[in-house]
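Enquirer: pasting the sequence and the predicted model now:
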Amino acid sequence: MDQKYRIYINENTLFLTDTLPVQNKEMKQLDLQSFDFPTFYKNLDKGAKKQYVLLTENPKAAFKMIKQNCLLIKAAGGLVRNANDDYLFIFRNKKWDLPKGKVEKGEKMKEAAVREVEEECGVTILSNGEKLCKTFHIYQLGNIIVLKKTNWYEMTVKGKPKLIPQKEEGITKAGWFGKNDLEPLLKNTYLLILDVLVAGKIR
């Protein structure tokens, strides 16, 4: 999605694009001339599951404008596969998720992804492959609007190691799941996780 952006705001999706995306759901087109992100965010029903599109010849400039109104946090995570072709999921904040965390100062995104996965799940990463995708989501922290950019990487482990969820990070469960076991998890996960699975050719 070069020069096109998909930003998740709770259950809502905001597309910045120069061509209308093909979607099954109804999509509300926003007026570029009058669009003001702080106003849009303030009036947004965060619990709704709506899709919005900002059609513009320069999606990058529109994204930069949104970014200027937010605190940018960089994070990195992994889609981890074991020797049995099972995938690693964690349970945190009452939802199934993939392991990820904030990038520390001076740390490369790829290094941060490995460190976070190893810390959150108690495993050793055998190989760290190519970047699968990047995701963007916006949330509120006190009075600050945060834009989190997460880079996702393909990873493998040796065998099928025992998982040790990092409870101090709010992770209550961690498990290995085959492709055929994912449906119940995907009914209780974040929209951006579905994008990672598509990028990893699991869905």
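Expert: Alright, I've got the coordinates.

Enquirer: alpha carbons only for contacts and neighbour counts from here, please
Expert: Will do.

Enquirer: quick check: next helix or strand after the longest strand along the chain?
Expert: If you go by DSSP state E, the chain has its longest strand at strand 127-141. Sequence-wise, the next helix or strand downstream of strand 127-141 (DSSP states H and E) is strand 144-156.

Enquirer: what does the very next helix or strand once past that following strand rub up against?
Expert: Next along the chain after strand 144-156, taking DSSP H and E as the criterion, comes strand 171-177. Applying C-alpha atoms under 8 Å, 6 or more residues apart in numbering, the contact partners of strand 171-177 are 86-93, 120-121, 163-166.

Enquirer: take a look at this one as well, against the first:
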Amino acid sequence: MQCIFVNDKPIYLTTTVEKETDFKNFLLKDVNIDLVLQTISKKSINSVRLIGHDKDKLMKAFKKKLPNVIAGGGKVLNNKGDILFIYRNDKWDLPKGKAEKKETIEETAIREVAEETGVDGLKIVKPLPVTYHVFKRNGKSKLKITHWFEMYSDFEDELQPQINEGITKVEWLNEKAAKQALSNSYANIKLLF
């Protein structure tokens, strides 16, 4: 089952029909995406399930429902095993951002981490799962598709939050502090841990 988040509530893409309880079922093929977004915003609804026939084509079909924004980001570790977090909109997050033209997704991820945190010397270790979430910009819903990478840097200088992007803090967090930060983070970030 693939998952797209809307304000930390999941939309599941599935081929299985289950009896509705605290979730609603819709057929993916001809669903009105605005109706789905209205439904998932209700307090009594914990998730939405969009049902299709071919599990290999579910995400492709969903991507056609909304404009796509491609982004890259990083879960960066240092030589102590600490993880680089940013603090924005009263939540802990990982650095990420929108891809620019003629840029590989790996280049996007490294550039965005460096811009948002001031960290350099970034090296990609391995790809991590891609996450999906729906957000609103200028009154229009969009699907953000974020390609994540585990990265390493031995950077030890002062961290520099990108204030003009709303980032108020950048910190290296040890395992215990990272766990605590994740309790005030986003569902799609928690998937990376």
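Expert: Sure thing, it's come through. The structure displayed is predicted, hence computed values, not measured ones.

Enquirer: coming back round to it: return the member of the contacts of strand 171-177 of structure 1 nearest to Leu14 of structure 1.
Expert: Nearest to Leu14 of structure 1 among the contacts of strand 171-177 of structure 1, counting by C-alpha to C-alpha, is Asn93 at 23.3 Å.

Enquirer: next, format the contacts of strand 171-177 of structure 1 as CSV and append distance to Lys173 of structure 1, neighbour count and secondary structure.
Expert: Converted to CSV, the contacts of strand 171-177 of structure 1 look like this (distance: C-alpha to C-alpha, whole Å; neighbours: other C-alpha atoms under 10 Å; DSSP: H, G, I helix; E, B strand; the rest coil):
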residue, distance to Lys173 of structure 1, neighbour count, secondary structure
Asp86, 16, 18, coil
Tyr87, 14, 21, strand
Leu88, 11, 23, strand
Phe89, 8, 21, strand
Ile90, 6, 22, strand
Phe91, 5, 20, strand
Arg92, 7, 19, strand
Asn93, 11, 10, coil
Glu120, 10, 23, helix
Cys121, 9, 23, helix
Leu163, 9, 17, coil
Ile164, 8, 17, coil
Pro165, 6, 23, coil
Gln166, 9, 17, coil
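
Enquirer: from those residues, pick the one nearest Lys110 of structure 1.
Expert: Lys110 of structure 1 lies nearest to Glu120 out of the contacts of strand 171-177 of structure 1, by C-alpha to C-alpha, at 15.6 Å.

Enquirer: how about that closest one, what's its match in structure 2?
Expert: Alignment note (TM-score structural alignment): Glu120 of structure 1 maps to Glu116 of structure 2.

Enquirer: leaving out chain neighbours, which residue sits closest to its match?
Expert: Take Glu116 of structure 2 and drop its neighbours on the chain: the residue closest to it by C-alpha to C-alpha, 6 or more residues apart in numbering is Gln162, 4.8 Å away.

Enquirer: same check, this time on Ala71 of structure 2
Expert: Ala71 of structure 2's closest residue in space is Lys98 (C-alpha to C-alpha, 6+ apart), at 4.1 Å.

Enquirer: the helix or strand where Leu13 of structure 2 lies maps to which residues in structure 1?
Expert: For Leu13 of structure 2, the host element (DSSP H and E) is strand 9-14. Here strand 9-14 of structure 2 aligns to structure 1 at residues 12-17, judged by TM-score structural alignment.

Enquirer: superposed on structure 2, what's the mean shift for the longest strand of structure 1?
Expert: Superposing on structure 2 and averaging over aligned pairs (mean C-alpha distance after the TM-score superposition for structure 1), strand 127-141 of structure 1 comes out at 1.0 Å.

Enquirer: and that strand with strand 12-17, angle?
Expert: Angle, strand 127-141 of structure 1 to strand 12-17, by axes from the mean of the first three to the mean of the last three C-alpha atoms, to 10 degrees: 110 degrees.

Enquirer: tilt between strand 127-141 of structure 1 and strand 144-156?
Expert: Strand 127-141 of structure 1 and strand 144-156 are oriented at 160 degrees to each other (the same axes, to 10 degrees).

Enquirer: give the buried residues for strand 127-141 of structure 1.
Expert: Judged by neighbour count using 16 or more other C-alpha atoms under 10 Å, the buried positions of strand 127-141 of structure 1 are Asn128, Lys131, Leu132, Cys133, Lys134, Thr135, Phe136, His137, Ile138, Tyr139.

Enquirer: what's it packed up against?
Expert: Secondary-structure packing of strand 127-141 of structure 1 (3 or more C-alpha pairs under 8 Å, 6 or more residues apart in numbering; DSSP states H and E): strand 5-9, strand 144-156, helix 191-199.

Enquirer: apply 10 Å and report the result again.
Expert: Using 3 or more C-alpha pairs under 10 Å, 6 or more residues apart in numbering; DSSP states H and E, the elements in contact with strand 127-141 of structure 1 are strand 5-9, strand 12-17, helix 37-43, strand 71-81, helix 109-121, strand 144-156, helix 191-199.

Enquirer: in contact with Thr14 of structure 2, which residues?
Expert: 1-3, 25, 27-28, 49-56, 58-59 (C-alpha atoms under 10 Å, 6 or more residues apart in numbering).

Enquirer: which position in structure 1 aligns with the residue nearest to Glu116 of structure 2?
Expert: With TM-score structural alignment as the criterion, Gln162 of structure 2 matches Gln166.
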